[in-house]
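**Q** no sequence on this one, just coordinates:
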């Protein structure tokens, strides 16, 4: 289940060297360690100037034949030991001579990369691999991780450790992170139960079907490898055969789909050919292309310092140049960047299909020519807009000298097509090309392969079209069907034996495969089971009364299997979506089951804690104090937090300086003042002149108890918390190494990046190589389970709209004709492939389950459930009904204890007058009670974008009210010039003047008002009614302001203006029910006509009269709960959490 690289052998070798030097279990000054190791190696260190030709731009260089190391004498004295230790790494790890180049010595977090930024592309060419190994060796040689952990747990912190070690602070901080923020490396793994068959990866010899394809003299060959048939073992066997046949290792290229697969392939090759594996290039397609373009940048007409831009930076780039995009259908005044992620995905998919901006525009034009309905014409116009954005985006990339990830393949194909010399060089470099997971290769990758694999004589690919589950991001299983066309004379072969599953499960997997769309299969599989028939029924089907009962049944089964010998870590629950996985993980935790759930990194409480620390030092509003004050090191009572924020706001003081000034805040308790000053002093000292990585690393390791508290807890939850902290540090270090925009403050830039990342990407927590140390149930999506296997597997939620899930809206669908894949890419086929992957992960036991009701909604069985029942019937089994809905222990803590940041609810005051609130406040409470608390109780500011939209909205509303008053009053209908003048005055007074998107906001506002002006000129008039009224409800009074209110005969016409696009749910919003109730209370007996007017397109719809009492009760209940102090983090729409201005501090 590992997602991170495994460097344990390198670290162990460094500790062996220390032991051989007689350096016991004590920390030793870095210079002394290096001196001893240099002497033991029989080397001499020669200091030289940084411009010495022996260095060739590097910090140090090893000359093994001449037995010396040169080191840059201009380096700081603290940095020289690491540079020399890096060269010692080459000496002790790498038998062949090796010369370092510029950038090779890296004190940074070299052991792992987060999957954002350049970290999404990991290159596994031999040089980079050896340089990384030498860096890992150097860090461990100078500061062994186990010793650092022991000293830290004993109470030593950064200053003490540095005095014991010497060396640079940066290197020590990175090694502390690498040593403390991961679980300790385990003792040898627990024994496997007697009689159990080892996983396929551990089986030694190849079977006849594997051996036949591994030893094929030449290609092109396509190997179809079903689940559990030893695909990777066969590929490694192919490598071993080639090496034994005399093929030079540097002439072998192995390509695969993901960074994880490339790492695992490299590790497996190293295990069978340790002396020669370093020379084999094992890489992803993207990393291979990055290396190709860097080596041939001039010929590809690219900058020499080729730099990648990730999707987050790409979205920020578009946002900075929003005015140049001239958006119409993809504009949103509330959030101008709302559609950028969807637009960039469409552009990326176009590049996967080798379609440039002009080609995209041509496809959109063809859509327009063929359109016969309004919907088709609108789709064509939107596609044309995407094409314009594509062209503008490409010009921006060229202007700033950047490439995105799609460009890596796109421009590599262009280079190889255009430059015969480069193409010939690549073909000559690699005699044999091996490709793993061929069904996941996209169109651009397949074209690239044809360009440098030539006639395919050295081409050997392996895959299984039934496991094609990445079509949504460009994978083209048609490559499997077209293999014979792409490479004439190609042969196919099958791996025949399933080593993973017991015989009944192999039969089930075969039945699922046979039911897949015939166009997506390669015939009915007949895998031979290697394992014997199971003693007990290995397949179960559960039907629960509701979702809670389903989770309860899963928890009981997990406990039962654990009691009979299947450890928690032997069991996995595979869900269709991340949301389902999060809900099940939480439910299991509440029932006492230890869970390892690799959720979104930014949903983790410890990550929010640390983001709040950065925010409190970098963002002057101090909102983050609400969360920081709940941490054990900085405990400040909620009443004091509110008083500090109010006093700072009144005095105009910025944070963190306001914390120090709290010494003089009279409304704060003595204990609160003392804690605030201590926190302010600490953060000021930590943050001054430092970026986010430096701040966080020192916060965690220089003093305080945050890390120590987690280290003292051996539970899986605490171990996952440490991993989350470590990966946030990796992200901070990655971004700290990037150049800052001119004039940018590094910590604020980091927070801006994280906010954009939260809004557009799903960054998953990653596990270390020794993840099996967690004895906890694995909960993950089916996509994440690809390539894994578990003794016991559960596949829940097999109900309609759950598995398969409901259709997701695509804001920028691809134009017709863009996909080269001519196979039917139906959603049903992909869902069946996902079901196939899920079912085939099980070794011993497979449990399917569904509920008849989720929440308040009844759900019919999934179409896939029919197959479950068919398989059970064939085995003489039936589904089991689980009728009881047992409640979870929702009070059971699932993480370390923390105080609430909001006061506890209070009983109502029977003698108090009914409260009166504005409708705007009540609507905010309905949207999310906790957000209401932050905004209206604590009066925390909103983010600039929200404030700007509110200002725009208020300017439009004020001008619209003025316009309606003019038309409905004695002055008559004003001309557009009068309206424009009134709007201009309002904008100058109250608009977002000076905002980066002011031009966009103003143009949008003027368009809305012009449409309203035109419409009101044509609309009938009446007598003006009330502009504002107060409505009496049972427990409160709510003031409501109408956008327009007229009396016409005995009818009151009330208008609600909206700036967005029409949606069905708009007709049922509580505001409209309150409009109607206001008319009833203040004009009894009158007819009431409530309508929504959409300013963007001039349309209008009547409000529904259904469920009005229920809607009014919701408003009344919201006020009652807010007055009682109930502010739970329960948003109506959880998709908005990522863009909430209070995301860093909210416990949701």
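**A** Ah, there it is. What you are looking at is a predicted structure, and each value in this text was computed from that prediction instead of being measured.
**Q** going forward, measure contacts between C-alpha atoms and count neighbours the same way
**A** OK.
**Q** run through the neighbouring helices and strands of the helix or strand containing residue 1122.
**A** Per DSSP states H and E: residue 1122 is located in helix 1108-1123. In terms of contacts (3 or more C-alpha pairs under 8 Å, 6 or more residues apart in numbering; DSSP states H and E), helix 1108-1123 is packed against helix 919-927, strand 1036-1041, helix 1070-1082.
**Q** could you pull out the buried residues of the longest one?
**A** Meaning helix 1070-1082. By 16 or more other C-alpha atoms under 10 Å, the buried positions in helix 1070-1082 come out as 1070, 1071, 1072, 1073, 1074, 1075, 1076, 1077, 1078, 1079, 1080.
**Q** on that earlier part again, so which of the helices and strands packed on helix 1108-1123 gets nearest residue 170?
**A** Nearest to residue 170, of all the helices and strands packed on helix 1108-1123, is helix 919-927, at 44.3 Å by C-alpha to C-alpha.
**Q** and the angle for that closest one with helix 1108-1123?
**A** Going by axes from the mean of the first three to the mean of the last three C-alpha atoms, to 10 degrees, helix 919-927 is angled at 90 degrees with respect to helix 1108-1123.
**Q** helix 919-927 to strand 1036-1041, inter-axis angle?
**A** Using the same axes, to 10 degrees: helix 919-927 against strand 1036-1041 is 120 degrees.
**Q** for residue 956, find the nearest of the helices and strands packed on helix 1108-1123.
**A** strand 1036-1041 (14.7 Å).
**Q** show me what the strand ranked longest in the chain packs onto, helices and strands only.
**A** Across the chain, the longest stretch assigned as strand under DSSP state E is strand 842-851. Secondary-structure packing of strand 842-851 (3+ C-alpha pairs under 8 Å, 6+ apart): helix 503-515, strand 539-544, helix 547-563, strand 790-795.
**Q** against that first model, consider the following:
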């Protein structure tokens, strides 16, 4: 949508599906949106805000939208600007609370706001030393996480032992609960002595001010009259307490969440605020968004089936996704001998996808633990495939990016009126950008990728908003403050937790085996259920191509002791690592039922292919499965290849079978009748 076109309320509503429209039209009173993955929740709520502003129901400056990440907040502000709506505050809980705390602190407390301690490690180390504990880096990390859990769960040192036991918390870093309780107390002492606060204190202090100063609470409530909270399933008790104080006795609250994507319980997040919302607000509207516009029917079907096997741990608030995209390629399942072979196999598949036209920036490899990344990095480097590890150095902290922003800021004063795409290229050429990527890998390539991301952002802003250089610089400065980085064109390596909220054309889920997913220390039923949801999150990141894999052994030549994840029992198509093989008839029934549910046309094609295969088997005297396996026929029925090259990408179609059966299979896909003649006829 161009910067000169401001849609009317009618145009906004007409651009939504029925369920999204129900969200956008519910402008007053409490509203709970149960939004499945890929169902357009951000579109629905941004259009709701825009419709509220257009219709006069909302003053944009009185709307506070709270998101889970700074990136999501930046995206929401960007979308609202594209809809011609400015002035809405879209921030994370911490960013919103810090803004208020900085404003009210001088009057409510006096003096300047204490410095925020970005990392707990030095404070935890000092508190541990006073307690006589011997700690290392890993121990400090685990103790810091437990302190954070206590604070966001509103658990004090005095009641830690009882509350931690009731919550089923494992003993952090091998320390008993009484020791942890004392550590929590000493941590606060150290913090006070150093005159600093941590990130949780930002929320706790703001809660305290709002509770004790009615005048401050009244001013905040006069400012903000309409609230939206995204990713509501991940809200902690501390965040909920702050939200309650923002609201007061009012009910102008819209919450959006998906219980099936609850993956941060270990940090103190809880889905109960989402599931209990209709009970807390009896007049609340409840809208389910189930139409999945992100993923193909093949990806959606697998995601649904993984959740369906959750049994009693599946919430009644869970959304069963309904695919809206055309059929795509079959989901791939691969087993490798060891981690090195798995990484090499993934790299080879990525290279094949690139040749087929999938951009590197639209490919991600996801894993359960960060330790799995090393083999993948080596394999991608050896294959000369550029990549970036999500969670590394922040984009706007990189030296080349900081230098480029300075150059662009100067150009905005001297090159006003120049076309933005050309001007940006001229400016960044002086910083080392070239139209073609360098052949070198490592730091040289990473520097180019950073500059190329700025070029791509400039092109996008010029096309969608008609932005000039000054507008580009303003956008970069806002993105820097929100850490909303532009897309970098490289394969993304990320943990499943870090991938939440993102999506790619092609996704590789590696290490999908017992001990990794679910992780070995997930011992309770609740912990295992969360691991299942983590797999669901990973699956639903994929738009079109999805491959799940695992390695039978960790090291080359090691004992093949690993088995596929229990979450894929009945879904993994191969008899591997001791898994029971279904009977051929049962396999056909399962595949036919899956296709019939997600792709009726594909199911009919599958049956035509099976009928042709039976004729070939009879004519040649071969068992049907030696012609083409059911797995391969299902892949053909799902992908509907248009030529031999596309057919050759499918699993089970080697060069010999491509030559022998390829033309006939393609003819059947086109709907033609194929006559099978006996050999020598």
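**A** Noted; the coordinates are in hand. All figures in this text were calculated on a predicted structure; none of them were measured in a lab.
**Q** read off where the helix or strand following the longest strand of structure 1 ends up in structure 2.
**A** Helices and strands here follow DSSP H and E; after strand 842-851 of structure 1, the next one along the chain is strand 853-854. Aligned using TM-score structural alignment, strand 853-854 of structure 1 spans residues 553-554 in structure 2.
**Q** picking up where we left off before, please convert the helices and strands packed on helix 1108-1123 of structure 1 to TSV, extending it with distance to residue 509 of structure 1.
**A** Output for these, formatted as TSV (distance: least, C-alpha to C-alpha, whole Å):
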stretch	distance to residue 509 of structure 1
helix 919-927	45
strand 1036-1041	60
helix 1070-1082	50
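**Q** what is the equivalent residue in structure 1 for residue 389 of structure 2?
**A** Residue pairing (TM-score structural alignment): residue 389 of structure 2 is matched to residue 597 of structure 1.
**Q** now its match: how far from residue 370 of structure 1?
**A** Distance, residue 597 of structure 1 to residue 370 of structure 1, using C-alpha to C-alpha, to the nearest Å: 48 Å.
**Q** more neighbours, these two?
**A** residue 597 (25 against 12; other C-alpha atoms under 10 Å).
**Q** how many neighbours does the closest residue to that one other than its chain neighbours have?
**A** Among residues not flanking residue 597 of structure 1 along the chain, residue 779 sits closest, at 5.0 Å (C-alpha to C-alpha, 6 or more residues apart in numbering). By other C-alpha under 10 Å, 26 other residues sit near residue 779 of structure 1.
**Q** so residue 779 of structure 1 belongs to a strand, correct?
**A** Yes. The assignment for residue 779 of structure 1 by DSSP: H, G, I helix; E, B strand; the rest coil puts it in a strand.
**Q** from what I can see it touches residue 581, true?
**A** Yes. Counting by C-alpha atoms under 8 Å, residue 779 of structure 1 touches residue 581, with 6.1 Å between them.
**Q** now do the helix or strand where residue 1088 of structure 1 lies: distance to the chain's middle.
**A** Under the criterion of DSSP H and E, residue 1088 of structure 1 resides in strand 1087-1094. Offset of strand 1087-1094 of structure 1 from its chain centre (C-alpha atoms, centre = their mean, to the nearest Å): 42 Å.
**Q** so where in structure 2 does that strand end up aligned?
**A** Counting by TM-score structural alignment, strand 1087-1094 of structure 1 lines up with no residues of structure 2.
**Q** same check, this time on stretch 409-426 of structure 1
**A** Using TM-score structural alignment, stretch 409-426 of structure 1 corresponds to residues 203-220 of structure 2.
**Q** and stretch 46-60 of structure 1, by the same measure?
**A** By TM-score structural alignment, stretch 46-60 of structure 1 lines up with nothing in structure 2.
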